[in-house]
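S.K.: Predicted coordinates and the sequence they were generated for:
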Amino acid sequence: MKVSVVYALPSEQVWLPVEVGEQDTVLTAIHNSKILEMFPAIALDKQKVGIFGKVTSLDARLKNGDRVEIYRPLIWQPDDEEDDDD
């Protein structure tokens, strides 16, 4: 069956079609896509994954047409605060 694996950085996005078996999981699709070779900084033990925008586990079973998403960590940094005391 056909699924896709997607990952997006601010400067680059990839959408990789992948063939998987009927009983395969999110993790299988990620490995079959070779995306971990393209982006070695991906840390599946720390980053969340999902299917069509819904967070799921690496051992979730796939359905034909699923889009597996690897989410980047969200890191908020405050803007530089200026002193506006006039």
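M.R.: Ah, there it is. This structure is a prediction, so every number in the text was calculated from the model and none was measured.
S.K.: Please make it C-alpha for all contacts and neighbour counts, starting now.
M.R.: Will do.
S.K.: gap between the top helix by length along the chain and the chain center?
M.R.: Longest helix in the chain by number of residues (criterion: DSSP state H): helix 26-33. Put simply, helix 26-33 sits 11 Å off its chain's centre (C-alpha atoms, centre = their mean, to the nearest Å).
S.K.: distance between the helix or strand just after that helix and the chain's centre?
M.R.: Counting by DSSP states H and E, the next helix or strand C-terminal to helix 26-33 is helix 35-38. Taking C-alpha atoms, centre = their mean, one finds the center of helix 35-38 at 11 Å from the center of the full chain.
S.K.: Put this next to the previous one:
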Amino acid sequence: MVDKTMMVEVAYALPHKQKILSLTVSEGTTVRQAVMASGINEHFPEVDLQSCPVGIFGKAVPKPDERRINSGERVEIYRPLIADPKEVRKQRAAKNKAAKET
């Protein structure tokens, strides 16, 4: 029996540096296995590939150790948020409101 393979991508980005790596994996590979096999840690050694949150094309994958990757998909490794986006929007709205009142 011949092992079938497929092409996928793994991406990670910082504000000043981004990397998208293409790799060939076997059918049945999980999202986490693709991340581990990508070699992305050579470019970003600070990322904990065993536990980092990941998604596919911008949609979070809640169980990356179970979810099988499909041919052509791009796995994105997410970094922690520095600030809560809702709180930032609230602060910006309050600042704009105060500026309009003066």
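M.R.: Looks like it came in fine. Source: prediction; values computed, not measured.
S.K.: May I have the TM-score of the superposed chains?
M.R.: Counting by TM-score structural alignment, normalised by the length of the first structure, the TM-score of this superposition works out to 0.81. Behind it: 78 aligned residues with a C-alpha RMSD of 1.8 Å.
S.K.: Now the longest helix of the first structure on the second structure. Mean distance?
M.R.: Compared with the second structure after fitting, helix 26-33 of the first structure deviates on average by 1.2 Å (mean C-alpha distance after the TM-score superposition for the first structure).
S.K.: In the second structure, which residue range corresponds to that helix?
M.R.: Mapped onto the second structure using TM-score structural alignment, helix 26-33 of the first structure covers residues 31-38.
S.K.: State the number of residues packed around L49 of the second structure.
M.R.: L49 of the second structure has 17 neighbours, counted by other C-alpha atoms under 10 Å.
S.K.: So for it, what's the nearest residue that isn't a sequence neighbour?
M.R.: M36 (6.4 Å; C-alpha to C-alpha, 6 or more residues apart in numbering).
S.K.: for Q13 of the first structure, same thing?
M.R.: Excluding its sequence neighbours, the residue lying closest to Q13 of the first structure (C-alpha to C-alpha, 6+ apart) is Y7, at 5.9 Å.
S.K.: my guess is the one you found meets W15, correct?
M.R.: Yes: under the criterion of C-alpha atoms under 8 Å, Y7 of the first structure makes contact with W15 at 6.9 Å.
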